[in-house]
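> Kindly generate the corresponding structure for this input.
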Amino acid sequence: MSKAITTVFAVALATVALSSCGNTIRGMGQDTANTVNATQDAGNRVGNAAAR
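Reported below is the predicted structural model:
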């Protein structure tokens, strides 16, 4: 019985750990996309200022 409880606990712990990684990776992707968008916007503003 003790081995079954240990196995269930290990599976639950692994599930929580892996779901945390998924959220972190998703957040990093969003941060990267926001950085790219901000860089492009800044480049557009510089280009528009230079064209005037």
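
> going forward, measure contacts between C-alpha atoms and count neighbours the same way
Fine.

> Where does T6 fall, secondary structure wise?
Following DSSP states H and E, one finds T6 within helix 2-51.

> Which neighbouring elements make contact with that helix?
Under the contact criterion of 3 or more CA pairs under 8 Å, 6 or more residues apart in numbering; DSSP states H and E, helix 2-51 touches no helix or strand at all.

> One more, so I can put them side by side:
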Amino acid sequence: MRKLVILALAATSLLAAACNTIEGAGKDVKAAGTAVEKTAKDAK
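Model (predicted):
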């Protein structure tokens, strides 16, 4: 039973870290898209 609790805690920690990583990646992609959009507007 103790091993199961430890395994569940480890899995929860990994999932939480993955969510933060995906959120950060999404922000980076959004920032890059905004930069491209601004450059395109400036080129007009």
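
> quick one: what's aligned to G43 of the first structure in the second structure?
By TM-score structural alignment, G43 of the first structure lines up with K41 in the second structure.

> Distance-wise, check its match relative to A31 of the second structure.
With distances taken as CA to CA, to the nearest Å, K41 of the second structure is found 15 Å from A31 of the second structure.

> got it, and L7 of the second structure?
Computed as CA to CA, the L7 of the second structure to A31 of the second structure distance reads 36 Å.

> What of T39 of the second structure?
When distance is defined by CA to CA, T39 of the second structure is 12 Å away from A31 of the second structure.

> what's the answer for N20 of the second structure, then?
When CA to CA is applied, the distance between N20 of the second structure and A31 of the second structure equals 17 Å.

> just C19 of the second structure next, same as before
In this structure, C19 of the second structure lies at 18 Å from A31 of the second structure, with CA to CA as the measure.
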